[in-house]
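A.B. asks: Turn this into a structure:
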Amino acid sequence: MSFGDSPFGQAPRPLAEINMIPLIDVMLVLLIVFMITAPLLTHRVGLELPQADSTPRPPVTDAIRLTIQADGALFWNAAPLTEAELAERMTAAATGVTVPELHLQADRRVPYGQVAAVIALAARSGLTHIGFVTEPRPLP
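C.D. replies: All right, here's what the predicted structure looks like:
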């Protein structure tokens, strides 16, 4: 803050001026600090990310397609069956030489509890390879 000369012998009044020199000094110090530390923060982590392949997988020949409709109806490879028959067929399929994949296709209106019960039954029967069949979303 500076004091100016006042005419006629009055008391000097303060002049409001912003002193820029301390602000410039602080900014230069911060600039130098950031210029020194910026190259040190560019550490890279070497990752080998998997490459995406958009080609569809060929269908598995010994896969079982289990469909659950919205009303709870079950279909084993497009053939209708009951819940009791489902347990028998899953056990029979799991005891074969090669354990087939179970492709589960459920309607979106099927309660999750019913889908979870089918997955648990498949796991107890020995069908451990379970896949979910979905429809791709249309591109915007």
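A.B. asks: from here on, contacts and neighbour counts on C-alpha atoms
C.D. replies: Fine.
A.B. asks: Just the strands from the protein, written as ranges.
C.D. replies: Secondary structure of the chain by DSSP state E: the strands cover 2-3, 14-15, 64-68, 74-76, 79-81, 102-106, 130-132.
A.B. asks: What is the longest helix of this structure by residue count?
C.D. replies: As assigned by DSSP state H, the longest helix anywhere in the chain is helix 21-37.
A.B. asks: one more to put side by side:
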Amino acid sequence: MASVSARSGSRRRRGLSEINMVPFIDVMLVLLIIFMVSAPLITTGVVDLPSVGRAAQRAPKVVEVVIGSDEKLQLKVDGGDASGLTLGELPARVRSAQGGDAQVPVVISADRNVKYDQVVKVMDSLQRQGVQRVGLSVKQGG
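C.D. replies: Okay, here's the model as predicted:
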């Protein structure tokens, strides 16, 4: 009797160790077909990157914020003399230099050695106070 129960136990183990792979392969083939059909239908997003170019004409009035290599701020109006100021008083001075016209562009010029964090702080400070047209000055070439 002991031999009969041993045989039935071994049959049961052999039956459990077998895995039927056919349904798994069927599912994988269906997924492959779905992905092959849907792949051409997916449109890739187009990212419009800004390009550096020359303006058609210079604005009649430009307010320029200059960030020196020592991270001190200066304000120039129409390329005139620069006056020093702090980050806290920058938005008020820029708005007064704009003369109430929000369409007067503000250009930020920074030294090459200035950390980008300082430039972002200046942009953020201006935009929080409602200065709309803020841009970065770029030097073309070497």
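A.B. asks: Just give the TM-score of the two.
C.D. replies: Here the TM-score for the pair of chains, by TM-score structural alignment, normalised by the length of structure 1, is 0.52; 86 aligned residues with a C-alpha RMSD of 2.5 Å.
A.B. asks: Quick one: the residues in structure 2 that the longest helix of structure 1 pairs up with.
C.D. replies: Helix 21-37 of structure 1 corresponds to no residues in structure 2, going by TM-score structural alignment.
A.B. asks: need the contact list for the counterpart of Ala79 of structure 1 in structure 2.
C.D. replies: With TM-score structural alignment as the criterion, the equivalent of Ala79 of structure 1 in structure 2 is Ser83. Counting by C-alpha atoms under 8 Å, 6 or more residues apart in numbering, Ser83 of structure 2 touches 74-76.
A.B. asks: roughly how far apart are Ser83 of structure 2 and Ile67 of structure 2?
C.D. replies: Using C-alpha to C-alpha, to the nearest Å, Ser83 of structure 2 is found at 12 Å from Ile67 of structure 2.
A.B. asks: Tell me how many other residues surround Gly131 of structure 1.
C.D. replies: 14 (other C-alpha atoms under 10 Å).
A.B. asks: Excluding chain neighbours, give the residue nearest to it in space.
C.D. replies: The shortest distance from Gly131 of structure 1 to any non-neighbouring residue, by C-alpha to C-alpha, 6 or more residues apart in numbering, is to His103 (4.7 Å).
A.B. asks: what's the answer for Val115 of structure 1, then?
C.D. replies: Per C-alpha to C-alpha, 6+ apart, closest to Val115 of structure 1 is Ala106, 7.4 Å.
A.B. asks: now for the one you found: what does it line up with in structure 2?
C.D. replies: Using TM-score structural alignment, Ala106 of structure 1 sits opposite Ala110 in structure 2.
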